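In: this one's sequence-less:
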């Protein structure tokens, strides 16, 4: 079966170089890596599909007037 994958350029270059160093085709290398990944034990924790956003507890809500709600001011607050 044929399919298309969107592989980031740096990763693609790395795969292509690895295949060349091993004297293999890109197709054979990717198939081998996928097969090894599928056959490996599931000891690694699953990757969350929707991670929670980080939050910071300030103890109390911040009292901000509308004048402080510009992008520049909010960015400065986030940097503090």
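Out: Received the coordinates, thanks. Just so we're clear, the structure is a prediction, and the values are computed from it rather than from any experiment.
In: C-alpha from now on. contacts and neighbour counts both.
Out: OK.
In: so how far is residue 73 from residue 67?
Out: 9 Å (Cα to Cα, to the nearest Å).
In: okay, these two: which has more neighbours?
Out: The residue with more neighbours, out of residue 67 and residue 73, is residue 73; 12 against 7, by other Cα atoms under 10 Å.
In: what about versus this one:
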């Protein structure tokens, strides 16, 4: 079966050089990589990401508290 791959030029150059250094064709090298990927261990799932801790500033707010509503914030963004 034939297929088409779109690879960025730098990646293709690395792949081609790698194949040449091993005296393989691109077809042989890609087939080997695909088989290794399918026969290898499945990737382990990453643990869930923890929520980021945001910086906190103490002191008075630079804008009045009543402007912290959605409509108040949108009014601050309008030119």
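Out: Received the coordinates, thanks. Not measured: the values here are computed from a predicted model.
In: Tell me how they score on TM after superposing.
Out: Between these two chains, after superposing, the TM-score reads 0.60 (TM-score structural alignment, normalised by the length of the second structure); 59 aligned residues with a Cα RMSD of 3.1 Å.
In: in which helix or strand would I find residue 72 of the first structure?
Out: helix 71-79 (DSSP states H and E).
In: Residue 20 of the first structure: how many residues sit nearby?
Out: Counted with other Cα under 10 Å, residue 20 of the first structure comes out at 13.
In: buried residues in the helix holding residue 72 of the first structure?
Out: Buried residues in helix 71-79 of the first structure, counted by 16 or more other Cα atoms under 10 Å: none are found.
In: do the same with stretch 26-43 of the first structure
Out: 26, 29.
In: what comes into contact with that stretch?
Out: 15-16, 19-20 (Cα atoms under 8 Å, 6 or more residues apart in numbering).
In: if we go to 10 Å?
Out: 12, 15-20, 22-23, 25 (Cα atoms under 10 Å, 6 or more residues apart in numbering).
In: ok, now stretch 1-20 of the first structure?
Out: By Cα under 10 Å, 6+ apart, stretch 1-20 of the first structure touches 21-30.
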